[in-house]
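In: sequence below, structure please.
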Amino acid sequence: MELSELEALLTPEGLRLLDAMAPVDSSDDVARAVTRLRRDGHSPELVSAVVGQARLRTRARAKFGDFADRMLFTRAGLEQATRLSIAARHAARFRDAGFVHVADLGCGIGGDALGLAGLGLRVTAVDADEVTAGIAAYNLAPFGTDVEVRHGSAQDTDLAGIDAVWLDPARRTAGHTETSRTRPDDWSPSLDWVLEVARRLPTGVKLGPGLDRELIPDDVEAQWVSADGSTVELVLWSGALAREGVRRAALVIRSDGGEGARAHELTADTDAADEPARELGAYLHEPDGAVIRARLIGDVARSLEAGMLDEHIAYLTSDAALTSPFVSTFRVREVLPADVKALSKALRERDIGRLEIKKRGVDVDPAVLRPRLKLRGSESATLLLTRIGNRRTAILADRV
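Out: As a prediction, the model looks like this:
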């Protein structure tokens, strides 16, 4: 979105048109909305802004629920925004530590600031991009004077009077649509600058979950977060925001089928030692991505009375009928031939026509493999393709 589009949108006419829009979900919806608004005499610039925002609001419901219906977005800003349910959990850490005034540096469209302000904290939100800062100001306007939004750089922000900091450095190239990842030295602000702030003030730093672990300081808490099976972020907590005795944490959030979500967390003071490898048992367990990133697989294995299927592969196996929120558990049916022809024949013999394909440690593309299996049948199952030692293995199983 360009500044001129935002200015056109932030008018009584633009906001009235946007709020009157029906959900825009598909390309056909976009075409119909554009045709109708142009026929009504609205300018191409305003139509583009209104329809684009309507489509982003529809997509944003997955992260912001009903709040999305009164928010503004850029495409890149929405993709990079923290889910509101996760932002609220982060905000609770600031509140519970007794902090009152938090600086949100690199606030983006204001998702994390929403969580902070929603818990009654005073927020100074800063973003270096003028359009993004304008959108954040709109999204945070309901909180009145409790939230101040500034257009400026994190490095130039005066932190006098600030109790704690939330930092989300720009880790991608500048832009409101297509962006690409950059190196830590090229982040805005750089990782070195971010960690210096974290040494001076209690700070939470949102980073990508794949950050090189060598870059994580020894004196912070590193918390990997997953939502509904996808590892979405790594947060480094410093000072009073870091929990005593916790250096590694895996926070697993799963939707409960309704409006809420259940959160489960595994914490430790260091990486967990793995359990030894053992033969395939009656159950196979796939650890959540946050558990894998936090290197707490061994702690989960011990809770399940399980061992590693292979010392280099993040699959666990056990004979005990146990599971946990930190794994997906499968009841093993049998081991099938890994050769595609033989595997296809075996699946047809078992009347399997609906197959979930998972893989770890093998160079297989499930999307390419599926049509080659020529599935036909009325039964369903899960196929787990992995490596045990030097042997490729295909395990037929059912989700527990």
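
In: can we go C-alpha only for contacts and neighbour counts from here?
Out: OK.

In: please enumerate the helices of the stretch 101-250 of the chain.
Out: Under the criterion DSSP state H, counting those that start in this stretch, the stretch 101-250 of the chain contains helices at 111-118, 130-140, 191-200.

In: which strands and helices sit next to the shortest one?
Out: In this case it means helix 111-118. Applying 3 or more CA pairs under 8 Å, 6 or more residues apart in numbering; DSSP states H and E, we find helix 111-118 packed against helix 84-96, strand 101-105, strand 122-127.

In: tell me which of those lies nearest to residue 292.
Out: helix 84-96 (19.5 Å; CA to CA).

In: who's in contact with that closest one?
Out: Under the criterion CA atoms under 8 Å, 6 or more residues apart in numbering, residues 63, 64, 111, 112, 114, 115, 116, 118, 119, 121, 164, 241 lie in contact with helix 84-96.

In: give me the number of residues near the residue nearest to the fourth one when sequence neighbours are not counted?
Out: Nearest residue to residue 112, sequence neighbours excluded (CA to CA, 6 or more residues apart in numbering): residue 87, at 5.1 Å. Residue neighbour count, defined by other CA atoms under 10 Å, stands at 18 for residue 87.

In: go on, residue 321?
Out: That count, for residue 321 with other CA under 10 Å as the rule, works out to 12.

In: mind listing what's buried in the helix ranked longest in the chain?
Out: If you go by DSSP state H, the chain has its longest helix at helix 44-64. Residues of helix 44-64 classed as buried by neighbour count (16 or more other CA atoms under 10 Å): 46-60, 63-64.

In: hmm, back to that, same list, the helices and strands packed on helix 111-118, but as TSV with distance to residue 25 please.
Out: Shown next, in TSV, are the helices and strands packed on helix 111-118 (distance: least, CA to CA, whole Å):
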stretch	distance to residue 25
helix 84-96	21
strand 101-105	31
strand 122-127	29
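
In: quick one: closest of these to residue 248.
Out: Across these, closest to residue 248 is helix 84-96 (CA to CA), at 15.9 Å.

In: now do that closest one and strand 101-105, the angle between them.
Out: Put simply, helix 84-96 runs at 140 degrees to strand 101-105, going by axes from the mean of the first three to the mean of the last three CA atoms, to 10 degrees.

In: and the helices of the stretch 101-250 of the chain: which comes nearest residue 260?
Out: helix 111-118 (15.6 Å).

In: which residue lies nearest the spatial centre of the chain?
Out: The residue lying closest to the centre of the chain (CA atoms, centre = their mean) is residue 232, at 2.4 Å.

In: next, the structure of the following sequence, for comparison with the previous one:
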Amino acid sequence: MSYHLSDDDVAFLRSRYGSKALQTASGLALTPSTLLADLTQLRSRYPEHAAAIAETVQARRRAAGKLRHADLLLADQTSVQQATPSPVAALRAADIVARRPGAVVHDLTCSIGSELTALAAEPGVAAVIGSDVDPVRLAMAQHNLEVSGARGAPCPTLLRADALTPTSTADVVIADPGRRNARGRVFGLEQLDPPLLELLSVYAGRTLAVKCSPGLDYRNLRTRFGFDGQVQIVSLDGGVREACLWTEVDGSPQNRASVLRTTADGRSLLYEVTSDDADDLDDPGVGEWIIDPDGAVVRAGLVRQYAHRHGLRQLDPQIAYLTGDTVPAGERGFRVLEQLPVNDRALRGALAARGCGSLEILVRGLDTDPDRLRKRLKLKGAEPYALILTRIGRSGVAFLCEPGVRAGGAGSGA
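Out: Prediction:
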């Protein structure tokens, strides 16, 4: 369980004494097996704030690789889990400038300030406002803006306010409704906090960007509730992070997939596919390679557009696997060795003949559990392979492939 910091905790941690306490705690393991002993040690020196110190160090470790200046942040583990990764926040800040140059931007649910930091660093943003109902989160956000170097121009203004009570006339408004309640993660539009439809209603007529779960049923939002803005699905390093709903975007594509990849030197590379792209393809078939498109492309419903761009075709019109004679730069492909029926006996025989000892299994369109199948196949060799199970028409089919390889290159700079 994440410890909830208090106002006094944050004030202490922002002090010189608190900073030294965090440095001391950073040398402790703070793992489940050592936490009790580590807290005992911290209480001997910092009796009133030991739990807050441990929580902050654990949160910083969790933020490493996700948020800029992770080793200097004030946060709890829950807020880090909920925070927008820095590359995704930077992409949104650039999007806002592209849509509304010189805009004043208000983050209605700023929490610990991950979005504010990106906005404040974007030269084309005129001014930044952050608000939240939680005064402790606001205090942490103030600290995090200071250590991130975001106190230049623009200097974010922080307010305590409810997201459903307009407190500014900002040109662009950002919101990140809570996706959990006391019972765990929620999925219904009305279960978000604040409810999505209320946000759209309160800020109707203004440019609004709402960050939602990537599993949001945006088709239902369009057909049932008349949402006519843009749905942007964003992935980072192969994981789909969010669906961002943009209002007031006349002339923009309805659907957009934004794929971010982090390079070895820490840069973010980006490619995008939209519903305005061409989507005509050759007839389905099987080529030399099978490609599993990035999850953002799949969830945005843009597999055909992506395939057209790279000269690929589908194995089946209803399945997201693509095939062709080359693998697009930055993507992972599987070279096909043979096509097999989907039954254990045939698969076991083919794998045994090739001396397969480790097997990556990918499944689309079939009700197959990869882990259970792997156990039934009783692998005994030493060679690595990949097995792709899918459906062509009404029939299941298996493709035995070489291990997946990623083609060089990853997109353009973002």
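
In: could I get the TM-score for this pair?
Out: The TM-score (TM-score structural alignment, normalised by the length of the first structure) is 0.87; 388 aligned residues with a CA RMSD of 2.7 Å.

In: hang on, the earlier thing: just the helices of the stretch 101-250 of the first structure: most buried one?
Out: When the helices of the stretch 101-250 of the first structure are scored by mean count of other CA atoms under 10 Å, the highest mean neighbour count falls to helix 111-118 (a mean of 24).

In: so how far is that one from its chain's centroid?
Out: 17 Å (CA atoms, centre = their mean, to the nearest Å).

In: can you check stretch 110-122 of the first structure too?
Out: 19 Å.

In: same check on stretch 42-58 of the second structure?
Out: 31 Å.

In: and residue 340 of the second structure, how far from residue 362 of the second structure?
Out: Separation of residue 340 of the second structure from residue 362 of the second structure (CA to CA, to the nearest Å): 14 Å.

In: may I have the secondary structure class of the closest residue to residue 299 of the first structure other than its chain neighbours?
Out: Closest residue in space to residue 299 of the first structure, ignoring its immediate chain neighbours: residue 272 at 6.1 Å, by CA to CA, 6+ apart. Following DSSP: H, G, I helix; E, B strand; the rest coil, we place residue 272 of the first structure in the coil state.

In: ok so, going back, quick one: residues in contact with the longest helix of the first structure.
Out: The contact list for helix 44-64 of the first structure (CA under 8 Å, 6+ apart) reads 1, 5-6, 8-9, 14, 17-18, 21-25, 30, 33-34, 37-38, 67-69, 71-75, 78, 82-85.

In: out of these, which sit inside helices?
Out: 5-6, 8-9, 14, 17-18, 30, 33-34, 37-38, 75, 78, 84-85.

In: are any of those residues buried, and if so which?
Out: By 16+ other CA under 10 Å, these give 5-6, 8-9, 14, 17-18, 30, 33-34, 37, 75, 78, 84-85 as buried.

In: for burial, what's the neighbour tally of residue 390 of the second structure?
Out: Neighbours around residue 390 of the second structure, by other CA under 10 Å: 24.

In: residue 294 of the first structure matches what in the second structure?
Out: The alignment partner of residue 294 of the first structure in the second structure, by TM-score structural alignment, is residue 300.

In: its match against residue 232, yeah?
Out: Yes. Counting by CA atoms under 8 Å, residue 232 is a contact partner of residue 300 of the second structure at 7.4 Å.

In: widest-spaced pair of the ones in helices among the contacts of helix 44-64 of the first structure?
Out: Maximum pairwise distance among those (CA to CA): 37.5 Å, between 38 and 85.

In: quick one: the residue in the first structure sticking out farthest from the centre from residue 34 of the first structure, how far?
Out: Distance from the C-alpha centroid of the first structure peaks at residue 41, with 40.5 Å (CA atoms, centre = their mean). Separation of residue 41 of the first structure from residue 34 of the first structure (CA to CA): 11 Å.

In: which residues of the stretch 251-400 of the second structure fall in helices?
Out: Taking DSSP H, counting those that start in this stretch as the test, the helices found in the stretch 251-400 of the second structure are 295-299, 303-309, 344-353, 370-377.

In: tell me which residue of the first structure lines up with residue 359 of the second structure.
Out: Aligning on TM-score structural alignment places residue 359 of the second structure opposite residue 355 in the first structure.

In: so what's the residue count around that match?
Out: Applying other CA under 10 Å, we find 16 other residues in the vicinity of residue 355 of the first structure.

In: and for residue 355 of the second structure?
Out: Residue 355 of the second structure has 16 nearby residues by other CA under 10 Å.

In: any idea how far residue 378 of the second structure is from it?
Out: 11 Å.

In: same deal with residue 111 of the second structure?
Out: 49 Å.

In: okay, buried residues for stretch 254-270 of the first structure please.
Out: 254, 263, 265, 266, 267, 268, 270.

In: can you redo those as a markdown table with distance to residue 313 of the first structure?
Out: Shown next, in a markdown table, are these (distance: CA to CA, whole Å):
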| residue | distance to residue 313 of the first structure |
| --- | --- |
| 254 | 24 |
| 263 | 26 |
| 265 | 22 |
| 266 | 20 |
| 267 | 22 |
| 268 | 21 |
| 270 | 20 |
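
In: tell me the residue in the second structure aligned with the residue nearest to residue 112 of the first structure.
Out: Per TM-score structural alignment, residue 87 of the first structure is aligned with residue 89.

In: and for residue 267 of the first structure?
Out: Mapped onto the second structure by TM-score structural alignment, residue 267 of the first structure lines up with residue 274.

In: OK, contacts around the aligned partner of residue 175 of the second structure in the first structure?
Out: Residue 175 of the second structure maps onto residue 167 in the first structure, with residues paired by TM-score structural alignment. Shown in contact with residue 167 of the first structure (CA under 8 Å, 6+ apart): 104, 105, 106, 107, 194, 203, 204, 205, 206.
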